[in-house]
Each structure stands twice: as C-alpha cells, then as structure tokens.
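Student: Build the 3D model from these lines:
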Amino acid sequence: MSWNVRGLGRADKRRRVRQVMQDRNVDVLLLQETKKSSTEEMFVRSFWPWERMEFMAVDSEASAGGLLSIWNPEVFQLLDCCCHRNFLLILGIALSSFECVFINVYGPNDVSKRALLWDTIINIRTSFQKPWCMGGDYNEIRNIEDRRGCVRRDRGMLEFNNFIDQLELVEVPMLGSRFTWCNSMEGERWSKIDRFLLDAIWLEKFRFQMWGLPRLVSEHCPLLLMEDKRNWGPRPFRFLNAWTLYPGFLSAAKRAWSEHQVQGWACYRVQRRLGGMKVELKKWNIEVFGLVEEQLKKAEEELHAYDLLAESRELASIEIESRREAKHLVWKLRKRKDWLWFQKSKLNWAQHGDRNMRYFHICASKRQRRNMVDSVVVNGVSIEDPELVRLEVVRHLSKAFAEEWPSRPMMFGNFASIGNVYRGEVLEPEFTMEEVWEVVKGV
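Tutor: This next block holds a predicted model:
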C-alpha cells in the first residue's frame, strides 16, 4: 500500500491508519509526508497492526516531507537500501524467492526539482537492476485527464512520461476512483498524482489489481496494490487463431462438429452443435494444444543436446537430420506460442515490429486487467463478491433486454418472391462514380 498521510502526529489519525492496515492485511506499507523529524520504533508500532515488523525512514525537514517504509519480514527480507530526501529504496527477497526492489517516492512541488529527482532515480537504476515496484506521491500527472480544476503544466507531464519510458515501467490502472487527491476547500480541485509503477516482470508473475480506497485521514486516497485471488468462475470460450497452426486441428474440429447430431429447426441445430463443438475444442485445447510449453521445452533441450554433441565431434548424417528436425520443431512451436499471445494482446504485429513473446504477454495481461469488471455499484453500494457481481449483472441485463409486450408482433399474408437471379443482382449492384456525382451535385 502507498499512502500520503499528510502527517501522523495525532493519535486518532494513527488509529485510523492502523485499522485500514488490519482490514486490508497489508504486508508492505509506503508512507509519504510523515512530517516526522525522527522516527522511533514505538511510534511505528502505534499504527502497524502486526507483531513482526521492520522499517526504514527518511526524516522530514522541519514539518515538510518525510518517508516511511514498513514491511513484514516474513514476506520481505531486506538485502540492501538507498535513500534520498525524496525517495527510499529497499532491495530484498519477497515471498522467499522473488528478488525485487520497492521504492517509496515523494515528488517535490517545484517542477524543476522534480526533473532533478527523475534524473537521480534513473541514474541509480544500473545499481539496482532487480524488478522495480515504485509507489508514492509523484506530484505530477501523465495527461490532462488526470487533473480537474487545477493549472495544467505540459513541461512537467512530458518530463514525467519520459522518466517512466526511460525506466520501462508500467502503470497499474486504478479501480474504485478516478483521482487520488482532492482539495474541496479550494474550488473542487482534483488530481491523479499518486500511482504505482511496476517493472513488467511483476505483471508476469502476479495478477495485480490496484484500488483507490476512500480518503479517511488526508486529502490523498490510499492506493492498495493486491493480487486478485477471487474465483470468477469459468472463462468464456474464445477461438484462437494459433489453433489453426496445429496439424491435427482441422480434423479434430470436423470430428467434433459431425459427432453432435440433433433434431429441430435450423437455428436450434446450429446452436446445439456449436455448443457441443465448444466443449470438445476446450477439451482438445487442454489435452493436446495446451502442451505447447512442455513440447517447446523438450524440443529446446533436444536441440541443445545436439549442439553440445556437435561441439565435441562431427555429427553423423542421421544426427544432422535429427538436429535439423529439432530446430524446425522449435521454430514451429515458438511461432505457435507467439501467435497465441499476439492474438490475446490484440495489437498490430507489423505496426509495432516487436516479435518478443514477453512483450505480447504483458500487453495481454494489461488488457485483461483493464477490461475486467471487478465490482459493480448498486444503489450507491459497491459490490465486490464475484457471486453477487454475477447476480447483479444478470439482473441488470435481464431488465435491460426484457420485453413488456404480451406477445411479439407477427406478419401474415402472401409475400412475393424476388424471383430469378437477375432481379437479385439488380438489387445489389455497387454504386457507379456517375451515380455518386449525381447525388453529390443534387445536395
């Protein structure tokens, strides 16, 4: 969690922070603007709800600034650190095996000082090359939609976006709120200046969601970054173009279609056969096509074994042929895997010119998080439980598409047929240039 608390001097404020930590089961906390010139353990324990705790702090200058990073040592083990007046970096091992970096950031109010801070952080990237998770109050927006009722500064936006691009970080979309800061006392000013920026590797390992929680103790809302482990049920069926690259796909599809014979009117038969075919293709995808990763790994190991053998001696003709076949198989499996992620990302491959599968994996993951319906608001109440969300969606769509007519209107009578093929072609010709100009001149 990242939170600009705007000072922690009052006991009632610390109690509220403690309650939020406990309710949300927070393991790593990044606080900005603590406004503490010195930070003792007893003070930190007054709002950290768990027994196990480690922390690092950057003291404020008078009553300005101050950073505090707290973590559960059972979740994160510290290895190294680096601090500055405006950021606090900790490097360690998360969840026993994932080596990573957490950075707590507080951007200066002055645009020139912020630019210097961005340069400083970029310069230390080479010293801390593990995956970054950077959260905090950057005091800057990324586009004009991130601000309402406030002065716009194009220079600061440009420098901030360049900073993110140079670090190759990805912003996690925020759910629950549009803005992170509000000062309603001064003309309803709103801004999105708090955010989490992650290295793409984080997005590959975890299914993160970020929530903007209610503003309870300051003008800034706390940002909760958490892995969504809720069960949303089975995923909808989707045809994947990569299936067509598999040699046995067409025969499997034809067999699935022909095996489901039903009686009834035409649309009903098509609907039932498509349903049966969907079940068979999903089963085929898991049992046959879904083994691409395993097959690719096996083929790569085989190719590597032949390469090692070729380094020590000349290969026999049969070994050369086997090596050629293994190399071709690796190429086919990699292409199939790339096609799969490319379709999921829905990007133009030729336009972007990037054939790296990891790139498309990241884009697909981002698109999935952006399109996912995590909650619904009904009569002003936010509903997050998957079962209740499904019920409300069904109720809404049932009401939206319900018909109030007691019976649908029907047409009766004798209807004339178009007749021969020539008459049908006369009704469907393309417009000629002369006809188009005739209409344009008559307007």
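Student: Please make it C-alpha for all contacts and neighbour counts, starting now.
Tutor: Will do.
Student: hmm, who's touching stretch 335-353?
Tutor: Surrounding stretch 335-353, the residues in contact under the criterion C-alpha atoms under 8 Å, 6 or more residues apart in numbering are 240-242, 245, 292, 355-357, 360-361, 363-365, 367.
Student: typed the wrong thing, it's stretch 388-400
Tutor: For stretch 388-400, contacts defined as C-alpha under 8 Å, 6+ apart pick out 375-376, 383.
Student: Buried only: go through those for me.
Tutor: Neighbour counting by 16 or more other C-alpha atoms under 10 Å classes 375-376 among those as buried.
Student: Mind checking which of the contacts of stretch 388-400 land in helices?
Tutor: Cross-referencing these with the helices (criterion: DSSP state H) gives no overlap at all.
Student: Determine which two of the contacts of stretch 335-353 are furthest apart.
Tutor: In terms of C-alpha to C-alpha, these reach their longest pairwise distance at L245 and R367, which sit 24.5 Å apart.
Student: Strands along the stretch 101-250 of the chain, start to end?
Tutor: Using DSSP state E, counting those that start in this stretch, the strands found in the stretch 101-250 of the chain span residues 132-137, 147-148, 169-171, 174-175, 181-183, 189-191, 194-199, 208-212, 223-227.
Student: Could you also give me the structure for this next sequence, so I can compare it with the first?
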Amino acid sequence: MNIRGLGGRIKRKYISDLFKKQQVGFICLEETKCEHISKERCYQIWGSNEIECIEVGVVNNGGGIITMWKKDCFELKRYRSGNNFSIIEGIWKVGKPIEITIANVYCGGTLREKTIIWDEISEISKSHPIKLWCVAEDFNSIRSVGKRRCQNYNVNYSSEIRSFNKFIEDSSLVDISLVGRKFTWYKPNGTVKNIIDRILVSLEWLEKWSGSKLYVEGRSISDHCSLILKEININWGPKPFRCLDVWQKDARFKELVRNKWANYDIRGNGLYVLKEKLKRLKFDIRNLNKFVFGDVNKQRVELEKRVQELDGKDDEGELSVVDREERRQLLADLGQVRVKQEAILQQKARLSWISQGDLNTKFYHSSIKWRRMQNGINGLKVGDQWCEDPAEVKARVKEFFEGRFSGGGELTG
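Tutor: A predicted model of the protein is given here:
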C-alpha cells in the first residue's frame, strides 16, 4: 500500500478500516515520507497493539517504508534493511507453520537508483535458503508500454522496461495479475494511469498457495490503489476435459476412440447424441489413461529406482546376462517415459524451450499452475460490484452468450 505520509486522522482511519475489512495479517506501507514512526503510532494505524513492526526511514527526503504484522499470524526470525527496502524472514503461522520471506520495497528516483535496489534484492534472493518469497513494492516502473495510459505516448521507457523485466526474470519471480481493476496508480488530473505497484512471488510460493490472487482496492486518499494478496480457492464445478497430444501417438488410443464412438447406443437429436457421446468418451479415455498409460511421473521414479539397484549390483561385481538385458530394456523404457513426460509438460505449460531438453519438473509444474491462474476467470464486474460467486458468474456468462447467439443487444459482465 502506498500512502504519501501518514499524518492526519482521515488517513489513519482509512488504513485502520481497510485492515479490519480485509482481515489482513501482514502489511507493507510504502512512501511514508516519515523520518521515524514509533510503535505507538503503528498501534494507532493498525488499531491494535498485538502487532510488531519494522521501519526504514526516508532516503534523500523521499520514500520511507513500514512493515507490520499480527503476532498470531507471523513470527519474526531475522531481517535486513537497505536503502528503501526491508527483507523480513520468519514463520507464517496460519495453517501449517512454514518459513517465508517478505520484501517491502520502494523504488523511487532514477533508473540507476532503481537498478541498484533491484540488483541487491535479486542477489539476496538467489542465495537465500528460504524459497517462499513475496516482494511487495511500489516499483515506479512498468513492464510494457501497454500497461500505461497517458496523453504523451512519445516518451521512451524501453531501457527501464528491459531492466525491470530482467530483475523479475533473474529473481525467478512471478507477477500476479490484478483482479478488479486494470491500473494501480492514477494521476489526480486523470491524464495518466498505469501499473507501478505490484506483488511478485516465487514459483515455490505458488506451489504452496496456488490460489493466490491480487485484488486492487478503490483509491480514496492516495493516487495509489491498495493491493490485497489473498489465497482464494473457489469451487467452480466440474473441470473441463483436455486431450493430451501424447495419447494420439499411441495406437491404443485411436482404436479405443474409434470403437467406443461406434458402439455408443444413444438416441435423440443430433446435439444431444454428440453431447452424450463426448461425455461417455471422456470417462473411457480417463480409464485408459489411468489403467493403461499410467502415471508417467510414477513410472519414471520406479524405472530410475530399478536402474540404480542394478547399477549398484554392477559396482559390486559382474551382472548376469539377464540383468544386463533388463537394464538395457529399463533404460529404453525410461527414455520413452521421459519423452512422454516432456510432451505432457510442454503442452500444459506452453513453454517452447522444454523441447530443447531443459526439463525442470518443479519449474514446469509451477508454470502450469501460473498459466491456469492467468487464464482462469476470477470473477466478473456486475454493474459497479465485483462478483466471485460461481453461481452468479455462470448465470451472467450464460446470459451474455444467450444474448449474443439470439442476436440481441450487447450485454456487459
């Protein structure tokens, strides 16, 4: 959250009301423009004394950050501070306790000054033992020209865009997309709006909290919007069925589809027959995948384990002819399983460089989750209200397409 200075009863009330409304456990405030803020002042801001806080004062009359958290949500282990950033390490105690790192950063000034901060944080994250990272920051930088709306489009942001994106890539961080609004900062006169406030997380963070979503609150006293990171897992009903390309390379798959489709005895109009056949075919293909193709990840582990056993036996003495033939066949099977595994991950993750042999299972599974998060419908804006209720969202989508296909007027949702 970016608040220019913390003076004034209205600002303190706005922040306190926001904390109560969202039931947050960890807060990052940027650009406070304060030399020092006492613990008692932090208690007033939050509206509770059951908190702890760390402050980094202003640098060259600018910036200033405060990091605060509830004692029953987070336990501090250690921290380090730099020019306009603090890195907090500790135990997140909500649910099963787990070690996390939160970086609270304010990047003002020139590109050179920003780059110094980015490089320092990137180097720390690379060698840090805790891999669950969250970087909450007023970056004052955009990732692409399309993320900025202004009257003057002739300004060249290419160098800063490249440096900013390089920092995100080098730090192996993921930019969580916004929910509810398109921009996070608005110039008071309305001539400029862009996304300069972000929350970046590591792939390991997404592994732990795959339902992470970044909500943008409406602005009130600041030209910045408040960002709320939440983990939301909503049951949207049955998941869609997706056909894997690797199945089509197996003759058993094509034979099953051909035979099952011809033998389904379904009567009714054409669309009903098509729907029911696809429904039954989905069930049969799932059984084929489960009982015939099997779990390729599990197969790979079992094959590698047996190969290691034979290698260990070989180290102790000569393998028999039967053992050598078994190992040869196991290695051939292992190669086929790896090809299938890479093909499945490539299709799910939509990442081209996996075809070059750079198989990092953990990375690609995280990328798959991230792609699904990006492509998912988090909710709809119904009138002036953001709606995430699955029944309401489905009803609005159905209404929209009914209007489209019936030739009616355009519906909004």
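Student: Is it possible to get TSV of the strands of the stretch 101-250 of the first structure that adds mean neighbour count?
Tutor: Putting the strands of the stretch 101-250 of the first structure into TSV (neighbours: other C-alpha atoms under 10 Å) gives the following:
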stretch	mean neighbour count
strand 132-137	24
strand 147-148	18
strand 169-171	18
strand 174-175	20
strand 181-183	18
strand 189-191	19
strand 194-199	23
strand 208-212	19
strand 223-227	19
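Student: Out of these, flag the one nearest A11 of the first structure.
Tutor: When those are ranked by distance to A11 of the first structure, counting by C-alpha to C-alpha, first place goes to strand 223-227 at 21.9 Å.
Student: Now do that closest one: which elements does it pack against?
Tutor: If contacts are counted by 3 or more C-alpha pairs under 8 Å, 6 or more residues apart in numbering; DSSP states H and E, strand 223-227 of the first structure sits against strand 2-4, strand 194-199, strand 208-212.
Student: let's see it at 7 Å
Tutor: strand 2-4, strand 208-212 (3 or more C-alpha pairs under 7 Å, 6 or more residues apart in numbering; DSSP states H and E).
Student: could I get these as CSV with distance to K282 of the first structure?
Tutor: Written out in CSV, the entries for these read as follows (distance: least, C-alpha to C-alpha, whole Å):
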stretch, distance to K282 of the first structure
strand 2-4, 41
strand 208-212, 26
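Student: of all those, which lies closest to W50 of the first structure?
Tutor: Comparing those by their distance to W50 of the first structure (C-alpha to C-alpha), the top pick is strand 2-4, with 17.5 Å.
Student: which helices and strands does the closest one pack with?
Tutor: strand 28-32, strand 132-137, strand 223-227.
Student: Buried residues, the very next helix or strand once past that strand. List them.
Tutor: Scanning the chain past strand 2-4 of the first structure towards its C-terminal end, the next helix or strand to appear is helix 11-24 (assignment: DSSP states H and E). Judged by neighbour count using 16+ other C-alpha under 10 Å, the buried positions of helix 11-24 of the first structure are 13-15, 17-18, 20-21.
Student: okay if I get the residues you listed as JSON lines plus distance to L95 of the first structure?
Tutor: Rendered in JSON lines, the data for those read as follows (distance: C-alpha to C-alpha, whole Å):
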{"residue": "K13", "distance to L95 of the first structure": "30"}
{"residue": "R14", "distance to L95 of the first structure": "28"}
{"residue": "R15", "distance to L95 of the first structure": "28"}
{"residue": "V17", "distance to L95 of the first structure": "24"}
{"residue": "R18", "distance to L95 of the first structure": "23"}
{"residue": "V20", "distance to L95 of the first structure": "22"}
{"residue": "M21", "distance to L95 of the first structure": "19"}
